[in-house]
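Trainee: How does the following fold in three dimensions:
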Amino acid sequence: MITESEKNIKNNIHKSFEPSEIENKWYREWYRNGCFEEKNNLGRLNKPQDNYSIQFPPPNVTGTLHMGHAFNQTIMDCLIRYNRMLGKNTIFVPGTDHAGIATQLVVERQLEKENTSKYAIGKERFIKEIWKWKEKSGNIITDQIKRLGISANWDREYFTMDENMSIGVIETFIRLYEQGLIYRGKKLVNWDPKLLTAVSDLEVEMEEVDSFMWYIKYNIEEQNEDNSNYLVIATTRPETIFADNAICVHPDDDRYKHLVGKNVYIPLTNRKIPVISDDFVDINFGTGCVKITAAHDFNDYQCAIRNNLPLISIFTKDAHLNENVPEKFQGLERYQARELVIKNLDNTNFLIKTEPHKIVQPVGDRTGVVLEPMLTDQWFVSTTKLAPDSSINPGKSLSEIALEVIEKEEIKFYPDNWKNTYKQWLVNIQDWCISRQLWWGHQIPAWYSEDGQIFVAHNEQEAYQKASLAGVKGVLKRDEDVLDTWFSSGLIPFTTMGWPNETSDMQKYLPSNVLVTGFDIIFFWVARMVMLTKHMTGKIPFKNIYVHGLIRDSEGKKMSKSKGNTLDPLDLIDGIEIESLVQKRTSGLLNPKHAEKIKQLTKKQFPEGIKGVGTDALRFTMSSYATLGRDINFDIKRCEGYRNFCNKLWNATRFVLLNVEEDYKISKNDIDNNTHFSFADQWIISRLQNTIIEVKHAYDEYRFDNVANAIYKFFWDEFCDWYLEIAKVQIKQFSEKEQSSTKKILLIVLEEVLRLAHPIIPFITEELWQKVSLFFNDYHNKNVFISISTQEYPKENRNKINLAIEKDFIELKSQIDAVRTLRGAMNLSPADKIPLLAKGNITKLKRNSPYIMHFAKLKSIDIVNDIPKLEAPVQIVGETYLMLDIKIDINLELLRLEKEQKKLMEEIDKCNLKLQNSNFMKNAPEHIIDQEKNRLEKFQLTINNVSSQIDKIKNIIHKL
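Mentor: Next up, the predicted model:
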C-alpha cells in the first residue's frame, strides 16, 4: 500500500524546473549518505579488474574555477558516475597543488598591503602566514568544484604539501639521487628577475613586441690597410656584447668561410673572440653572422657546448650588469645598459645602422617581467642517463621507459595522434631543472659541508650521520631551494596511493584507468608522471590518456581577462546581472580605454546579463562539446539549448506522473511480458536498446559528444516527440490492459532514461528519479536512502531490438509526414479536422490509423480499395496512397499556387541580386551573407514544392 508520504512526493513536482532549488539539496544528500564512497558498488562486481579510479589534475590552491576546469571536471565525473553505476569499486581522488610561485605571490601581496614584506618577517613566519592563508582562503576552488556536482572521494582529498605527500616527494628525490639520476650543476635556465627564481617553460609566455635590429661592426684581428677588414653582426640585444665568446657563421656560407678560425675584437672592450662555424646559423637572417652569448641564450648555449666555448655571465640575478663588464656599465639595469651601449657604439663608429624589427620575447606569466636565460646552479633530473642495476628498471633511462610503454600500447592516447607529439618530445628531451629559489614548497633534502660536499638525507640527523661516515666534520647547511611544483605533481599517481608503503590502494588503484587532461601539459606533467611512476613503482600511472582541446570564446579566440572574453562557469550556472559582469571583466585593468572597450563589448554581448542555466545544462553542454582533441568555440546559446532539454525532461516526467495512478506499482522486469504491448510500445523499447548500445560504445571510445547526442536524440526526438503523443492516444482510446501496458512503458523507459543520463546531468535526474522510482517494487524500501547515483546503469538487451517493428514505425512516420504535407499544400488550418482516404495494406493501416489521426489532426480515416483520381493531391508512401477527402476548385487552387510561385521568384531574384553584387559580398558581415544564402536556399526549396503542386494540378486539368 502506498503511503501518504509517497503520495506527496509523487504529486509534489513543480510545474517548472528550477535548478537552484535542487542542486544544493542533492549534493548534501549524496555526501551525507556516502554515495561517493568506494563501498557503493552494489556488490555486483568483485573482480580486481573492476576497480576503477581517476585522479584530479590538481588545480592550484590559489585558483578559482574557470571554463577549462568545468570542462575537465565534467568529463571525469561522467566517467566516475558511469563506472560507479556499472558496479565497479570506484574512487575519484581530489586534491590541490601548492603552486609554489602563485601562492608565494598571493601572500607577498597580502603582506605589502600590511606595509611589510617576507624579508621583514623572515622565512619561518612567512611560511606560517602561507599556511594560515591556505586554511582560510586556499580551498575556494574546491568548494567551486563541488558546485559542478563532482562526486569525488573527499575523504581522500590531498594537498601536495601535506605530510603524507611530502614523505613521498622526499623519498623519490633521495632514491633518484642515490641512483645518480638527480644531480646538481650549473646550466642555463629561464630566470625571472623579479621573483629571483628559475621558472618552468609552462610559466613562460611568448610575447611579440616592436623592437629594433642593431647592426654592429666587429673588427677582424688582421686588419687591412684600408681598415675595412671587419664583420657586421645583427643583434636584438646589443647590451649582451660583453658576454660574447665567439662569432658564428654557417659552414656553407661562402661569404665567411675564409674567416673561420680567425679572431675578431668585441667593440667597447677590445676583447678577442674566435670566428667559428655551426649549422644552427640561419644564412638568410641578418648578415648571416651570429654573436654567441652562451650564458644568455639557449641556442647559443648549445652551440658553445658543441664547440667548447667559455661561458661568460654578465647579469646579476635581478638583471643588472655585473663585474664582468667595463666599470662604467656595472650596476646598470639591463635596458639602461642597452641605451648606454648603443650610444657608445654610435660614438665610436661601431654602430652601422638600426632597423625596426619585431621580436618574440619570453615573459613570466605571473610577473609580466621579461625573463632572462640565466646560468645558475640548479638541481636536475637526468632523463637520458641509464638507471643502475639497483633500480626497478635497470639499464633504461627515464625517457626510454616513457617511450616504451607507449610503443607497447600499455598506455593509449585518445585521440591516438597525440602519442606522436608525446614521443617527439621524449626523443628530443633535455634534463629537467627541478629546483626553485622560493621559500614555499618542498625544501630540497640536501645538506652541504663547509668544503662543499653534498649529503642528501630524509632529515638533518641522517645528514650528519652520513657526513660522519664520510669523515666530514663541522656544521652542515641545508640547501635553501625548493622543488619545482611539477616534480611533486609528477608523483601524484603513486604518492596519493600511500607510496612508499605497499598499500592495498597501490594494488587496487594503480594504475588509474584514465587521465583526463589538456594537450598543453603533455610534456610538463603527463610524460613526467609516466617516467617517474614507472621508474619508482614499476607500474604505469594510468591506462588511458584522454586529451581534450582548449575552451575558446564563440569566435575561436583564446579566453583571457585582457580580451574581456572570459566566462565564469558559476555565472553560467547562477546567472549574473550585466553591471556585475562588466565590473568583473574590467576589474584590475589599468588602462581606462581598454576597460571602456571591454565594458562596451560586454554590454553588446550580454545586454541583459547572463541568465543562469543551472549545473546540469552546463554539464550537458560540456559533454556535447567533448569531441576528441579539438579546441572548443564555446557558445552560450548551446547552454540555453540544454537548459531547454532539462525543461523537457522535467515536463515529460510531470506528464508521466500525472497519467499514472498514485498506487500504481510495477517492476522493471514487467518489460519482459509484452502480451499487451502495442507495436509503438515495442518500437520505443527497441529504440531504447539501440540507444543504450550507442551510449556504451561512446563511453568506451571516450566520445562524450556521442553520449550526449545519443541521449538527447532518443529522449527528445523519439520519446517526447513521438512516444508521449502516442501514449496519449493509447491511454485515451485503447483497452484497459493496453492502457496499463502503456503506463508501464512510460515509467520503465523514463526511469531508464534518467539512469542513462545521470552521469551527465546528475541533479535533475536524481530529483525526478526519486519520484519515478516510487512506482517500482525494485526500489521500494522506505527504511533505506536510495540514490540514482548508486543504481545499476541500463544494460543492453539485444533480444528486445526489433528491426521489423522499427521499419514499420519509420513507415508510420512517413505516412504522418505525407498527410502533413498534404495539409500544408492545401493551406489547411491546424484546427480543421479533415477526413483522409487511404489505400494500402489494410492491417497496417488499421493499426496506424489512430496515430495518423492524432498527429495529422484528422477527422477520420477511410480505408478504400481505390483513390479517386481527380479530387485532390495524393501522397504515396511505399505501397500506401493517401488523399485528403476534400473537394477543391482546381482552377482556383492553380491560380493561388501560381501567385505564390511568382512571389517566390521575386524573392529569389532579390537574393541573387545581392549575392552577385561584389560590393555586398566584400563589405557585408559574414553572418549577413550567410543569412542571405540561407534565405535563398529556403525560397528555392519552397518554390520547388509549389512548382511540383502546379504540375500535378495542370496534369489533372489536362486529363479532364
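Trainee: use CA for all of it now, contacts and neighbours both
Mentor: Will do.
Trainee: now residue 595, nearest residue through space, not along the chain?
Mentor: Computed as CA to CA, 6 or more residues apart in numbering, the closest residue to residue 595 that is not its neighbour in sequence is residue 586, at 5.3 Å.
Trainee: And the contacts of stretch 690-702?
Mentor: Among residues not part of stretch 690-702, those counted as contacts by CA atoms under 8 Å, 6 or more residues apart in numbering are 79, 414, 546, 628, 704, 706-707, 710-711, 714, 756, 794-796, 801.
Trainee: Identify, from these, the entry nearest to residue 54.
Mentor: Compare each of these with residue 54 using CA to CA and the shortest gap goes to residue 79, at 8.7 Å.
Trainee: In contact with the closest one, which residues are there?
Mentor: Taking CA under 8 Å, 6+ apart as the criterion, residue 79 is in contact with 699, 759.
Trainee: Quick check: it is in a helix.
Mentor: Yes. Residue 79 sits within a helix when classified using DSSP: H, G, I helix; E, B strand; the rest coil.
Trainee: can you tell me how far it sits from residue 514?
Mentor: As for residue 79, its distance to residue 514 is 9 Å (criterion: CA to CA, to the nearest Å).
Trainee: Just the buried subset of the contacts of stretch 690-702, please.
Mentor: Burial by neighbour count, 16 or more other CA atoms under 10 Å: within those this picks out 79, 414, 546, 628, 704, 706-707, 710-711, 714, 756, 794, 796, 801.
Trainee: of all the residues you listed, which two lie farthest apart?
Mentor: When CA to CA is used, the two most widely separated members of these are 546 and 801, lying 32.0 Å apart.
Trainee: could you say what helices and strands the top helix by length along the chain packs with?
Mentor: Looking across the chain with DSSP state H, the single longest helix is helix 926-959. For helix 926-959, the helices and strands in contact under the criterion 3 or more CA pairs under 8 Å, 6 or more residues apart in numbering; DSSP states H and E are helix 890-915.
Trainee: what helix or strand is residue 602 on?
Mentor: helix 592-605 (DSSP states H and E).
Trainee: so how far is the helix or strand following that helix off the chain centroid?
Mentor: Beyond helix 592-605 on the C-terminal side, the first helix or strand identified by DSSP H and E is strand 610-611. Distance of strand 610-611 from the chain centroid (CA atoms, centre = their mean, to the nearest Å) equals 23 Å.
Trainee: Residues contacting the next helix or strand after strand 610-611, please?
Mentor: Under the assignment DSSP H and E, the closest C-terminal helix or strand after strand 610-611 is helix 615-625. Counting by CA under 8 Å, 6+ apart, the neighbours of helix 615-625 from elsewhere in the structure are 19, 23, 70-71, 74-75, 147-149, 569, 572-573, 632, 638-640, 642-643, 645-646, 704-709, 760-764.
Trainee: Please generate a structure for the following sequence too, so the two can be compared:
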Amino acid sequence: MDKTYHPLEIEKRWYHHWNQTGYFKPSEGTQAYCIMLPPPNVTGTLHMGHAFQDTIMDALIRYHRMLGYKTLWQGGTDHAGIATQMVVERQLNAQGINKHDIGREAFIQKVWEWKDHSGNTICKQMHRLGASVDWSRERFTMDQGLSDAVKEVFVRLYDEKLIYRGQRLVNWDPKLHTAVSDLEVISQEEAGNLWHIRYPIENSNQHLIVATTRPETLLGDVAVAVHPDDERYQSLIGKKVKLPLTDRLIPIIADSFVDPEFGTGCVKITPAHDFNDYEVGKRHQLPMINIFTEDAIINTNAPERFQNLPRFTARERIVAELEQANLFEKVEPHTLKVPRSERTGEIIEPYLTDQWFVDAKTLAVDAIKVVKEGKIEFVPENWTKTYYEWMENIQDWCISRQIWWGHRIPAWYDANNNVYVARSEAEVRQKYGLSADLPLMQDNDVLDTWFSSALWPFSTLGWPHETPELKSFYPTSVLVTGFDILFFWVARMIMMGLKFRKEVPFKKVFIHGLIQDSEGQKMSKSKGNIIDPIDLIDGIDLEKLVAKRTYGLMQPGMAKKIEQTTRKHFPEGIPSYGTDALRFTFCAIATTGRHIRFDLGRIEGYRNFCNKLWNAARYVQMNVEGKELGKHAIDREFTLCDQWIWSIWQQTKQTIKQHFDDYRFDLLSQTLYEFTWNQYCDWYLELSKPTLTKEGVDEKLQRGTRYTLVAILEELLRTIHPIMPFITEEIWQKMNHFINPSHQADSGQSIMLQPYPLFDASKVNHSAEVAMQGIQAMILGVRNIRGEMNISPAKQLPLLCRGGDASGLRKIATDNLTTVQSLCKVENLSWLEANATVPSSATALVNDLELFIPLAGFIDKEAEAKRLNKEMEKLHKEITDIQKRLQNENYVKKAPADVVAKEREKLQVAEKSLEKFQDNLAKIQAL
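Mentor: Coordinates of the predicted model:
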C-alpha cells in the first residue's frame, strides 16, 4: 500500500471497474430490494441536497446488496418541462431566434438535440459520488415507454371522470404564459404598502374603508365582505357599495373568512384574482370577473381608460384617480409575502383560466387508508400527521401547462370545441365514431411534470406492460426524499400506484431534512453560501471558486457581495476531501430534524478518519505480510486482547444493523467511527504490539493476533463499505488475500459483492470485556498521571499498586502483566500491602485499585514548580477577568444568554484546573 492515501485516483478507477463489470445490475436473490431515484431535472447539476440524498440511498442499496437481496436502484431523469424549455429558448434567443419563428415541432427537435448533447450532467456527477445505480436501465420521463404510460393513465382517469377540464383559479406566470405548481412558487417577505380606500355606500353619504395591498384588482371586485359577528357592520350586510372608479354596485356580504382585526375589518372580494376570494365567491355564488390578460395587462372587462395598462402601471393610475376622487383614505408601509415564480422571478398572478384537473379528493381516499392501515410507514413517524392533514384537505390538481416541451395532452377538439380523449387521433376517431374527414385539433397544452413523475415507481419498470421487472420490484422497498416534496410527489405516487397497480408504490418513506450551511441558513446563490459537492471532492482554489460563484451574475453589486462572502469563508479555497469523506459526513449529519447543517469542519474530520483507516491497514499489512496466520482454527490461540476485540465487534455489528433498520445514519456512522478510531485503531493496534514484538511469545498466540488484526479489519471494511465504498474496496483488495489466499487483487472479485458482516454470538466473551475494561482503566490512569505531572510518555516508570482484590483488578493486572507494562511504559510493577507507607507519589484510583507513581527522580522539581506557577498565574488572571464580567449587571443583562452561560462554564473549568495545579505543586514541594 502507498504510504499516503490519495482518494481521487482510487475513486475514478474503482467506479469505472464496478460500472463496466455490471455489478450495479440486480443479481439473483430470493428477496427483492428496490429504491427509485427521485428523478432530478435533466437540466440540473449535482447540489448538496442531491449528494446528501444520493448518499443515503446508495448506502441502503449497497447494504442490502451485501445482505444478498436482488437489488435494484432505478435511476433516471425528469424532462423538467418549464426549466428545459427556458434553457433552449435562451440558447435560441442568443442566436436571434424566437421559438414561434420555427414552430412547435422544430422547437421540440431542438430540445431533444440539447438533451442528447448537454443533458444528464447530473447523472455523470453521480458517478463521482459512487452511486451504484443500474445505469443500463436509466429512464427519462419523455422516453417512449414512459410517454405511453402517461397517455394510458390520462385516458383511463378521464374515462372514469377523474380528470376533467374546467375554469379555475391557478398560479399564473405572466412571463412564461403558463400555470405553475405551488412548488414552483416562492413566497418571500417584501416591503409593500397597504392602501385604505373608501367604498361609498349606496343611497348614503357614508362609506366603508377597505384595506388592500393590490389596489389595481379593485377593478375586478364583486363584493365587500365583513365578519358576520362584527357589530360595526351588522346593519350594512345586504346593502351595496359603489365600486370606486367604476359604474358598478357590489353587495356587502358576511363571511367568517374575514379577520375583524385586519385593517378595518372590511375586505374586498375579487374571486378571479385571489385564492381566498375565489372560495368566498363560490360560497356566495358571486360572478368571476377576470381583469387581466395572460401578460398581466388590464383587459376589456375594466373601464376603457385602464385597458392595455400593465398591472403595476394600472396601480399607479388607480391610486392617483382615487386621490382625485377623494376616495383615498391613507397608505401605510406593510410587509407582505409576495409569490414569485421560481423560474422567472415574476410576481405570480392568481388567474382564472381553463385548465385540466385531476379529482385528487377521490384518489386521496385510498391513499389515506393505506397509511392508516400501516401498509406505508413514514420514517420519522411524525410526518404521518402532516401527510394526513394535507391529504384530508387536498384540492384538485391542475395538471395542464401552457408550454411546448412535455407530454402533450391526449385530447382533441372539433370546430365546435367538443373534446375527445384517447391515446391517439386514430383512436379518437374509432372511440367516438368520428368520420375521417372531420377536422380535429390536438390540445396545445402539456402535462405538469409532476404528472409523469407520479407514475415513476411503475412506469420505469415497464407498465402498462406486465414485465418481469414489474413483478419483481413493485412495490418498491423504500422511498428516500426530502419533506419539501411530500405532497407534490410522494402523495401523488401513492394515489397513482394504488389506482393503477392496486398496491402501494413503496412500503416505507424515509423523509430527511434539508441541507443548510453551518450557520443554519438556506443555501442559495444570492447568499453566496452554496457549496458544490464536486468541489469538496476534487478541491478548488480560491480564484476559481470566486469566478465560478460570480459567473453569469448580471448585477455587479450581487457579484461583489458573493465574492466578499467567498473570500471570507474560503480564504484558501476548498481542499480536496475525496468522495468517501463527503459521504461519511452526510451520513454523520443525517439527523431526524427538518434542517441539517453542513460544516466543513466535519468533512475535515472524516478526511482524517479515512487517513486513520488507511494507516491502520498499512500497519496490519506490515505485521501480517509474509507471516503465518494459521490455516486452521487449531493453529491459533487468542490473547485476552484478541478475545476482547472480537467480542465488542459483535456488539458493534448488532448496533449497526439496528441503526440501518431504523434509518439512523447519524448513529450508524457514529458507531462505525467510534469502533474504528477508538477501539480498533487506538486500542487494539496498540494492544497487539506486545504479542507481536516481545520475545518468547508463543507462536500460536502470535498467529491468533495476526489473524485477528486482519480478520477484524476485513469485516470492518465490509461493514463501512456502504458508506465509504472507494477506500474500503481499495484496502480490501490489498487485505483479503491474507484470509482468502485464492483471492488476487483486481481478479473480478469486489467487496461490494461480499456478504455483510452480521452478529456472531459464538465470539461474544463478556469476561474478556470486563477484564479489558480494567486494563484500559489502569492504562488511562497512568497516562493521566503522566499528563498532569508533565512526564514524558516514553519515560519508563515504576508503578506501585494497592488493593484491587474485590474488583478482580489485581488478578487481571497480574495475568496480563506484559500488556500492562508495555502500554503503560512501566519498567516494573509492585504490589503494596494495605497499610504500607507510600512515598510521595502521583495517584490514580481505578475502582478499588490504587495506582501510585513515585515522583522522586522523575521530575525536575524546580523546573516543574516554575511551570506550574506560570500556569497558575495565567489561570488567576483568567478567573479574575471572568469574575469581573459576571459581576457586571449590565453585561449579564445585555449579553446573549448562551454567551453568559459559556462564560460561567469557562470559570468552572478554570477554577478546577487551578485546584489541580495547586495539588500537583504541593506534591512536588513535598519531594
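Trainee: Give me the neighbour count for the corresponding residue of the second structure for the residue nearest to residue 595 of the first structure.
Mentor: Residue pairing (TM-score structural alignment): residue 586 of the first structure is matched to residue 550 of the second structure. The burial count assigned to residue 550 of the second structure is 21, neighbours taken as other CA atoms under 10 Å.
Trainee: Kindly report the same for residue 876 of the second structure.
Mentor: As a burial measure, the neighbour count of residue 876 of the second structure was computed by other CA under 10 Å and equals 14.
Trainee: List the contacts of residue 101 of the first structure.
Mentor: Taking CA under 8 Å, 6+ apart as the criterion, residue 101 of the first structure is in contact with 366, 438, 440.
Trainee: Quickly name whichever of those is closest to residue 556 of the first structure.
Mentor: residue 366 (24.6 Å).
Trainee: Just give me the match in the second structure for the closest one.
Mentor: Taking TM-score structural alignment, residue 366 of the first structure has residue 343 as its aligned residue in the second structure.
Trainee: With residue 545 of the first structure instead?
Mentor: With TM-score structural alignment as the criterion, the equivalent of residue 545 of the first structure in the second structure is residue 509.
Trainee: would its match count as being in a strand?
Mentor: Yes. With three-state DSSP as the criterion, residue 509 of the second structure is part of a strand.
Trainee: Kindly provide the distance from it to residue 527 of the second structure.
Mentor: Counting by CA to CA, the separation of residue 509 of the second structure from residue 527 of the second structure is 32 Å.
Trainee: Specify which residue of those two has the higher count of neighbours.
Mentor: The neighbour comparison of residue 509 of the second structure against residue 527 (other CA under 10 Å) goes to residue 509, with 22 against 14.
Trainee: Break down the stretch 51-200 of the first structure into its strands, ranges please.
Mentor: Taking DSSP state E, counting those that start in this stretch as the criterion, the stretch 51-200 of the first structure carries its strands at 51-55, 89-93, 95-96, 158-159, 182-192, 197-198.
Trainee: whereabouts in the second structure does the first one align?
Mentor: Going back to what we said before, that points to strand 51-55 of the first structure. Under the alignment (TM-score structural alignment), strand 51-55 of the first structure falls on residues 32-36 in the second structure.
Trainee: I'd like the strands of the stretch 51-200 of the first structure as CSV, with mean neighbour count appended.
Mentor: Converted to CSV, the strands of the stretch 51-200 of the first structure look like this (neighbours: other CA atoms under 10 Å):
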stretch, mean neighbour count
strand 51-55, 24
strand 89-93, 25
strand 95-96, 22
strand 158-159, 20
strand 182-192, 20
strand 197-198, 23
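Trainee: how about these, which one is nearest residue 335 of the first structure?
Mentor: strand 182-192 (15.2 Å).
Trainee: what's the mean deviation for the closest one versus the second structure?
Mentor: After superposition onto the second structure, the average distance of strand 182-192 of the first structure to its aligned residues comes to 0.3 Å, using mean CA distance after the TM-score superposition for the first structure.
Trainee: In terms of secondary structure, what does that strand contact?
Mentor: Packed next to strand 182-192 of the first structure, using 3+ CA pairs under 8 Å, 6+ apart, are helix 163-178, strand 197-198, strand 372-381.
Trainee: so of these, which one's packed in deepest?
Mentor: strand 197-198 (a mean of 23; mean count of other CA atoms under 10 Å).
Trainee: buried residues in whatever helix or strand comes next after it?
Mentor: With elements assigned by DSSP H and E, the helix or strand that comes after strand 197-198 of the first structure is strand 204-220. Burial within strand 204-220 of the first structure, assessed by neighbour count using 16+ other CA under 10 Å, is assigned to 204, 205, 212, 213, 214, 215, 216, 217, 218, 219, 220.
Trainee: One more: stretch 224-241 of the second structure?
Mentor: Neighbour-count burial for stretch 224-241 of the second structure, counted by 16+ other CA under 10 Å, picks out 224, 225, 226, 227, 228, 230, 233, 236, 237, 240, 241.
Trainee: Next: stretch 362-369 of the first structure.
Mentor: When neighbours are counted by 16+ other CA under 10 Å, the buried residues of stretch 362-369 of the first structure are found to be 362, 363, 364, 365.
Trainee: Name the nearest residue to the residue nearest in space to the middle of the second structure, sequence neighbours excluded.
Mentor: Closest to where the C-alpha atoms of the second structure average out (CA atoms, centre = their mean) is residue 514, at 4.3 Å. Distances taken as CA to CA, 6+ apart put residue 595 closest to residue 514 of the second structure, at 4.9 Å, once the chain neighbours are dropped.
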